[in-house]
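A.B. asks: Sharing a model that was predicted from the sequence below.
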Amino acid sequence: MKKTAVVVFSGGQDSTICLIQALRQYKFIYCLTFYYGQRHKKEIDIARNLALKLGVQSHKFMDISFLYELTSSSLITNNLSDLEVRTHQDRSIPSTFVPGRNILFLTLASMYAYQLKSSVVIIGVCETDFSGYPDCRNAFILAMNRSISLGMHFDIVFKTPLMRFTKAEIWALADFLGVLYFVIHETITCYNGIKSYGCRKCSACVLRNNGLRDYLNNKSSVRQSLQDKTN
């Protein structure tokens, strides 16, 4: 078992699955949760409660709400215009995109890891499901990883366990880990701040719930697909 890792943790489906997996792979986990002025603070409380339930020994909260002064996004300005359902064909960048958010998350997480002498940062980004967020793509993660390693003169590794998985496959992973219903009922993804199945209307809820429905209706094929990607 490896020593330590820093997990960027939001209390959402993806980061919770990453955290649960990491707790089984590393001797010690440092959770790092950011408040960046998002539309609702409920996810901060949910992240705190989840970490406690999962037995996380170190959970740091960082206020970077100054992002509100630097950027524009419906996630931090309460502009509800982009909370409608988006299709898989729509490849435009949604107004819920927060420019620079993951750049800042990874930079600060790396600084924290450097201080802790931990060489691994885990983040639950995924490019295979539709999102439209350019900072969730593998090419960005690899470039950012190289830049920070060079700039800090520190051999740090960004791990993205969910990068190649669809939402259905991510639910299959939760089931494989034995935490499917825990993740369904205890995490928050909804842009309107509603836990579990959420408002069922915003893009985040539709993506999450469609993925769950796809997994439950096609368990054997989704599990096989997950297995093929992890072998």
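C.D. replies: That came through fine.

A.B. asks: can we go C-alpha only for contacts and neighbour counts from here?
C.D. replies: Fine.

A.B. asks: ok, and what's touching stretch 37-52?
C.D. replies: Contact partners of stretch 37-52, identified using C-alpha atoms under 8 Å, 6 or more residues apart in numbering, comprise 9-12, 31, 33-35, 59, 64-68, 74-78, 186-188, 191-193.

A.B. asks: biggest strand in the protein by residues?
C.D. replies: strand 26-35 (DSSP state E).

A.B. asks: So what's the gap between that strand and the chain middle?
C.D. replies: Here the centre of strand 26-35 is set off from its chain's centre by 13 Å, with C-alpha atoms, centre = their mean, to the nearest Å.

A.B. asks: Presented hereafter is structure B, for comparison with structure A:
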Amino acid sequence: MSDGSGESRALVLFSGGQDSATCLAWALDRFAHVETLGFEYGQRHRIELDGRGRLRAGLVRIVPAWGRRLGADHTLALDALGQVSDTALTREAEIGYQASGLPNTFVPGRNIVFLTLAAALAYRRGLRHIVGGMCETDYSGYPDCRDDTIKALQVALNLGMDRRFVLHTPLMWLDKAQTWHLAQELGGRPLVDLVVEESHTCYLGVRGLRHPWGYGCGTCPACLLRASGYARFAAESVESDTGTVP
């Protein structure tokens, strides 16, 4: 139960993708008690939710001490978000760009809703820290992934709930290659392998072929970003092992 302050208790937004899996490992490495929260909002890549249990179990196998820290898993249905959205992530549509310049994979309000509901759950569960995989380095211009958005939302949530939540975004300034490196730092090669095998990033929800970086269609923006990041991570790892200076 809560220690009253929730100082060492965290809630991780955990979709089952590469970024959220890395964030969960990051949180387990830092906090005494960590719970997870996933959302089902009619996303085309709902398959990512299916891997959440395997990822949680895999993390405990890799670092047994994390098993003593890993708490309850929660899933919330957000059908309304899919109903009000007209995006390539919530309907069958070709991925492209809107007239505004934003990709049509942008789901308006998604991260704002996610973090607001996460804070409401954290309030009830006595959790102070909320961890999300938002990133401003390798992103598609989503305005709700920006550091300024997260900081403003933290202020609003703390005022509106009269609590002192801390929103953590450990990947905010990391590119995809650095995210792979972070996973390796946290759990070694076994964690990298777990993320490759069990996490899902493909926007189309296609498991498809097993690539060096994992499963997916291999051609959507999410797959291309993950693949290019993994390729650079692999090359940098080889250089480090051999002592080669780039």
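C.D. replies: That came through fine. On a predicted model such as this, the values are computed, not experimentally measured, just so you know.

A.B. asks: picking up where we left off before, with structure 2 overlaid, how far apart is the longest strand of structure 1 on average?
C.D. replies: In the superposition against structure 2, strand 26-35 of structure 1 averages 0.8 Å from its aligned positions (mean C-alpha distance after the TM-score superposition for structure 1).

A.B. asks: Provide the aligned range in structure 2 for that strand.
C.D. replies: Per TM-score structural alignment, the counterpart of strand 26-35 of structure 1 in structure 2 is residues 31-40.

A.B. asks: Then stretch 5-15 of structure 1?
C.D. replies: The aligned range for stretch 5-15 of structure 1 is 10-20, by TM-score structural alignment.

A.B. asks: Strand 26-35 and the helix or strand following the longest strand of structure 1, what's the angle between them?
C.D. replies: Counting by DSSP states H and E, the element after strand 26-35 of structure 1 in chain order, helix or strand, is helix 42-53. Relative orientation of helix 42-53 of structure 1 and strand 26-35, computed by axes from the mean of the first three to the mean of the last three C-alpha atoms, to 10 degrees: 160 degrees.

A.B. asks: What is the burial count for the residue nearest to residue 19 of structure 2 when sequence neighbours are not counted?
C.D. replies: Nearest residue to residue 19 of structure 2, sequence neighbours excluded (C-alpha to C-alpha, 6 or more residues apart in numbering): residue 133, at 5.5 Å. Residue 133 of structure 2: 22 surrounding residues under other C-alpha atoms under 10 Å.

A.B. asks: wait, isn't residue 133 of structure 2 in contact with residue 23?
C.D. replies: Yes: with contact defined as C-alpha atoms under 8 Å, residue 133 of structure 2 reaches residue 23; the gap is 6.2 Å.

A.B. asks: Need the residues touching each of these two.
C.D. replies: Common neighbours of residue 133 of structure 2 and residue 23 (criterion: C-alpha under 8 Å, 6+ apart): 170, 171.

A.B. asks: Distance check, the residue in structure 1 that residue 165 of structure 2 lines up against against residue 139 of structure 1.
C.D. replies: Using TM-score structural alignment, the equivalent of residue 165 of structure 2 in structure 1 is residue 156. Residue 156 of structure 1 sits 17 Å away from residue 139 of structure 1, going by C-alpha to C-alpha, to the nearest Å.

A.B. asks: More neighbours: these two, which one.
C.D. replies: Per other C-alpha under 10 Å, whichever of residue 156 of structure 1 and residue 139 has more neighbours is residue 156, with 20 against 12.

A.B. asks: tell me the contacts of the residue sitting furthest away from the middle of structure 1?
C.D. replies: For structure 1, the C-alpha farthest from the mean C-alpha position belongs to residue 153; by C-alpha atoms, centre = their mean, that distance is 26.3 Å. Contact analysis of residue 153 of structure 1 by C-alpha under 8 Å, 6+ apart lists nothing.

A.B. asks: State the distance from it to residue 147 of structure 1.
C.D. replies: For residue 153 of structure 1 relative to residue 147 of structure 1 (C-alpha to C-alpha), the value is 10 Å.

A.B. asks: so what's residue 196 of structure 1 closest to, chain neighbours aside?
C.D. replies: Residue 196 of structure 1 sits nearest to residue 185 (C-alpha to C-alpha, 6+ apart), 4.5 Å away.

A.B. asks: check which helix or strand covers that neighbour.
C.D. replies: Following DSSP H and E, one finds residue 185 of structure 1 within helix 180-186.

A.B. asks: Return the distance of that helix from the chain's centre.
C.D. replies: 15 Å.

A.B. asks: Run a quick neighbour tally on residue 120 of structure 2.
C.D. replies: 14.

A.B. asks: Which residue in structure 2 occupies the aligned position of residue 208 of structure 1?
C.D. replies: By TM-score structural alignment, residue 208 of structure 1 lines up with residue 226.
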